[in-house]
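[1] what follows is a predicted protein model with its sequence.
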Amino acid sequence: MIPLYKPFMPETPLVNEILQSGSLTYGKYGREFESMLTGYFSTNNVIVTNTFNMAILVALTTLDIKFGDTVIVSPMACLASTQPLVSVGIKIQWADVDPQTGTLCPDSVRNLMHLGPKAIIHNHYCGHLGHIDAINSIGKEFGVPIIDDGIEAFGSEYRGLKLGNLGSDVTVFSFNPVRIPNTLDGGAIIFRDSVLFEKSKLIRDAGIDRKLFRDSIGEISADCDIKLVAHSATPMELNTYIGTQQMDNVDRLIEKQRKNAVIWDEKLNNNADINPIITADVFPNYWVYGALAKNKAETIKQFREAGFYASGVHINNNIYSVFNSKINLKGVNEFMNHFVALPCGWWFDNKLK
């Protein structure tokens, strides 16, 4: 059966050399990977972290979001996107989603702004970008930062620009094994504001200013004060080296997925029971091919019988007790009842039959 996800791993000839080098923490390859990402997104403010969990926490800490603060979040997200918030005592306020896309409903977000949220996290469900302009406009109107959650949306585009350069204050990406690119584990953060970017580099590294941390004989200097609550989130050289090798393949892999999506479009063109997710001016990375089926369970069964591992992917997070917010949301319910993901990855050649 053709799988829904599959890790990609390029040739990595220098792995053993790095492991034996004695230089395993953030260094040459970490900086090179960040430089490659900077070029890819056409932005100067990119940092890489050791995990996606840390990418979210570093972003939140940089924005000075603390225990007890409220953040507006979509229930239609991977748990990897939502659990980090409750781990530091942030209060999650679920917003409803557009049942046609699974992404934040602007009207629902606007109706929650009276709660005084410290941020809005805009998850782009399964690589399908949401209502970019509307959500960003709400953030600007109320002076609330927008965090684009691109956990599954690396390379997805809106009006010819990649997510990460679409006007939000912060964008986070995941590099775990089933993402493109993957670094075994890792994440990245893009800041629109250069001051926040500089602050984030301290927060990623336990609050340490490495230029001042050691004295003239290499001892830790008492003159280097630690002023920020921070994290230990710098990536390992092995992971970022893999990231550099991945970046040489990213465009090719995403192009293959988009070609597979065109074939799905043609296959499903006359199928009245299943409709592709389409958002104006959006060019997804097609991490999966998202569609809405009249009968979700039957559609999943039919595609699996045909050799394609169809799935609903995520479940709506507002059902979980850990978030202490089991709110009933109409758009979420409708989307969950119909969303089906089909394999669309680089690992197979989709063909018309």
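    Looks like it arrived, so ask away.
[2] from now on I want contacts and neighbour counts done on CA atoms only, so please keep to that.
    OK.
[3] now do the contacts for L166.
    132, 158 (Cα atoms under 8 Å, 6 or more residues apart in numbering).
[4] distance of it relative to T244?
    L166 sits at a distance of 24 Å from T244 (criterion: Cα to Cα, to the nearest Å).
[5] in the stretch 1-150 of the chain, which spans are strands?
    46-49, 70-73, 91-94, 119-123, 146-149 (DSSP state E, counting those that start in this stretch).
[6] cool, the stretch 201-350 of the chain as well?
    Using DSSP E, counting those that start in this stretch, strands in the stretch 201-350 of the chain cover 274-276, 282-283, 289-293, 339-342.
[7] from the contact counts, what lies against the shortest one?
    Using 3 or more Cα pairs under 8 Å, 6 or more residues apart in numbering; DSSP states H and E as the contact criterion, the neighbours of strand 282-283 among helices and strands are strand 157-158.
[8] residues contacting S200?
    58-59, 62.
[9] just these now: which is nearest R204?
    Of all those, R204 sits closest to V58, with 6.1 Å by Cα to Cα.
[10] below is an additional structure, to be compared with the one above:
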Amino acid sequence: MIPIANPIIEDDEIQEVVEVLKSGFIAQGPKVAEFEEKFANYVGTEYAVAVSSGTTALHLALLAAGVGEGDEVITTPFSFAATGNSVLYTGAKPVFVDIDPQTYNLDPEKIQEAITPQTKAILPVHLYGQPADMNPISKIASENDLFVIEDAAQAHGAIYKGKMVGALGEMACFSFYPTKNMTTSEGGIVTTNNQEMADKIRILRAHGEKERYKHSVLGYNFRMTDISAAIGVVQLKKLDKFNQKRIENAAYLSEHINEIKGIKAPFIMDEVRHVFHQYTIRIENGFRDDWIKFINENGVGTGIHYPIPIYEQELYQNLGFDYKCPEAEKAANEVISIPVHPSLNVEDLEKIVQVLEDASLNFI
């Protein structure tokens, strides 16, 4: 089976972790500070604050922006549940706006009509590694005095019109879960050019402490460890290489998939670098489950990202959420992610294409 994801951990990551363990300083310490500085430099922001996960990064960024009870945050329903859940954690309400059917990202043309006096922020997701269309989103936000917080959990190293993802809004949030384009085993980070925001997040991630044992606000234990940061320092050095391999793998797949009936290859916007956290195809004949079964039985792993719009999840239904986003609902029923990770070799890519060709012959 060719897996849908395959984290690459090599001897240099292991050696860095061993050095941290030998140092005796395994909680948040100097290695976290080093990782923060290097990640901020990579993205092109003044500050980066490392935390325990991508979800906690979103939670703290929203809190730092002052999002709370009675506020609304505009976001996409076509994402991992953490995007919406992080808004709920603050006491605010996620307001779901439909997606662009080509990019699967938040459709800027639908944002304005969702803005109310309670709207505090816009939370676009750079889904699958392709940047959301940030210029019109930022323009709408500026005209309505709203924060823009990027959910960049899947877009490490992606570029939008010459600028790195992570430096396009007031804040941006990355995840370092093992399947991401780079990992720290678990972890997240918030990037920003706003010192006040960065300082708030540093306090909130550590029990609300401004000084040791002096708690000024209600905070959390959302810190990253030096063990995780040690992995991140090494992975960051490899990120561009990992991404380039993903891009090359995606180009090979698209070249061949465009010739296969019944499958739609991913669309790439102009003036972006799509870093292909996922390579997500679309099945156009309505028999997705049959395609998945066939593909898996023939040795290729798959995923569905994502099968249920967030507002249709049981949690949101129980909370009374009532939305209709036709493009998100249609995509949820048609997308399949197939392997694109850097570990794939030529034989793997040839096999993936052959299996998809055989599937097409069976179902078209």
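    Yep, it's here. Just so it is clear, the model here is predicted, and its values are computed rather than measured.
[11] pick the most deeply packed of the strands of the stretch 201-350 of the first structure.
    strand 339-342 (a mean of 26; mean count of other Cα atoms under 10 Å).
[12] sorry, back to before: now render the contacts of S200 of the first structure as CSV, adding distance to I180 of the first structure.
    What follows is those, written out as CSV (distance: Cα to Cα, whole Å):
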residue, distance to I180 of the first structure
V58, 21
A59, 21
T62, 25
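[13] so how do I select the buried members of those in PyMOL?
    This is the PyMOL syntax for the buried subset of the contacts of S200 of the first structure, where burial follows 16 or more other Cα atoms under 10 Å:
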select buried, resi 58+59+62
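[14] inside helices: which ones of the contacts of S200 of the first structure?
    Residues of the contacts of S200 of the first structure located in helices (DSSP state H): 58-59, 62.
[15] so T12 of the first structure makes contact with G243?
    No - under the criterion of Cα atoms under 8 Å, T12 of the first structure makes no contact with G243, lying 10.0 Å away.
[16] residues in contact with M182 of the second structure?
    Contacts of M182 of the second structure (Cα under 8 Å, 6+ apart): 156, 176, 232, 235-236, 239.
[17] go again using 10 Å as the cut-off
    Contacts for M182 of the second structure (Cα atoms under 10 Å, 6 or more residues apart in numbering) come out as 7-9, 154-157, 175-176, 231-232, 234-240, 242-243, 277.
[18] which residues of the second structure fall in helices?
    Going by DSSP H, the second structure shows helices at 11-23, 30-43, 54-64, 82-89, 134-143, 195-204, 226-257, 288-297, 314-318, 326-332, 346-363.
[19] those helices: which one's closest to L218 of the second structure?
    Using Cα to Cα, the nearest of the helices of the second structure to L218 of the second structure is helix 195-204, at 7.2 Å.
[20] what sits closest to I319 of the first structure if chain neighbours are left out?
    The spatially closest residue to I319 of the first structure, leaving aside those adjacent along the chain, is K326, at 5.5 Å (Cα to Cα, 6 or more residues apart in numbering).
[21] so how far is V97 of the first structure from the residue nearest in space to the middle of the first structure?
    Closest residue to the average C-alpha location of the first structure: I151 at 1.7 Å, with Cα atoms, centre = their mean. From I151 of the first structure over to V97 of the first structure the distance is 17 Å, taken as Cα to Cα.
[22] again, but for F191 of the first structure
    25 Å.
[23] same question, A341 of the first structure
    In terms of Cα to Cα, A341 of the first structure sits 17 Å off from V97 of the first structure.
[24] who has more neighbours, T12 and G243 of the first structure?
    G243 (29 against 14; other Cα atoms under 10 Å).
[25] what's the more buried one aligned with over in the second structure?
    Using TM-score structural alignment, the equivalent of G243 of the first structure in the second structure is G232.
[26] which residues touch the residue lying closest to its match once chain neighbours are set aside?
    In space, and not counting its chain neighbours, G232 of the second structure is closest to T184: 4.7 Å by Cα to Cα, 6+ apart. The neighbourhood of T184 of the second structure, defined by Cα under 10 Å, 6+ apart, consists of 9, 13, 52-53, 175-178, 224-236.
[27] again, only this time at 8 Å
    176-178, 228-232, 235.
[28] any idea how far E69 of the second structure is from L146 of the second structure?
    For L146 of the second structure, the distance to E69 of the second structure - Cα to Cα - is 16 Å.
[29] settle it for me: which of the two has more neighbours?
    L146 (19 against 13).
[30] so how far is P84 of the first structure from the aligned partner of the more buried one in the first structure?
    Aligned counterpart of L146 of the second structure in the first structure: V144 (TM-score structural alignment). V144 of the first structure sits 20 Å away from P84 of the first structure, going by Cα to Cα.
[31] now D273 of the first structure
    Distance from D273 of the first structure to P84 of the first structure, by Cα to Cα: 37 Å.
[32] corresponding residue for D349 of the first structure in the second structure?
    Match for D349 of the first structure (TM-score structural alignment): N345.
[33] quick one: neighbours of its match, just the number.
    12.
[34] same question for E255 of the second structure.
    For E255 of the second structure, using other Cα under 10 Å, the count is 12.
[35] return the residue of the first structure aligned against it.
    Looks like E255 of the second structure aligns to E266 there (TM-score structural alignment).
[36] so I135 of the first structure sits against T103, correct?
    No - the criterion here is Cα under 8 Å, and I135 of the first structure misses it with T103 at 10.4 Å.
[37] higher neighbour count, those two?
    Comparing I135 of the first structure with T103 by other Cα under 10 Å, the one with more neighbours is T103, at 28 against 23.
[38] distance across stretch 9-19 of the first structure, terminal residue to terminal residue?
    18 Å.
[39] buried set for that stretch?
    Here stretch 9-19 of the first structure shows M9 as buried, counting by 16+ other Cα under 10 Å.
[40] who's in contact with it?
    Residues beyond stretch 9-19 of the first structure that count as contacts (Cα under 8 Å, 6+ apart) turn out to be 24, 182, 237-238, 242, 245-246, 249.
[41] reformat these as a markdown table; add distance to L202 of the first structure and neighbour count.
    As requested, those are exported to a markdown table (distance: Cα to Cα, whole Å; neighbours: other Cα atoms under 10 Å):
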| residue | distance to L202 of the first structure | neighbour count |
| --- | --- | --- |
| L24 | 19 | 16 |
| N182 | 24 | 25 |
| E237 | 18 | 23 |
| L238 | 22 | 23 |
| I242 | 24 | 23 |
| Q245 | 27 | 19 |
| Q246 | 27 | 22 |
| N249 | 31 | 15 |
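[42] tell me the one of these nearest F335 of the first structure?
    Of the contacts of stretch 9-19 of the first structure, the one sitting nearest to F335 of the first structure (Cα to Cα) turns out to be N182, at 28.4 Å.
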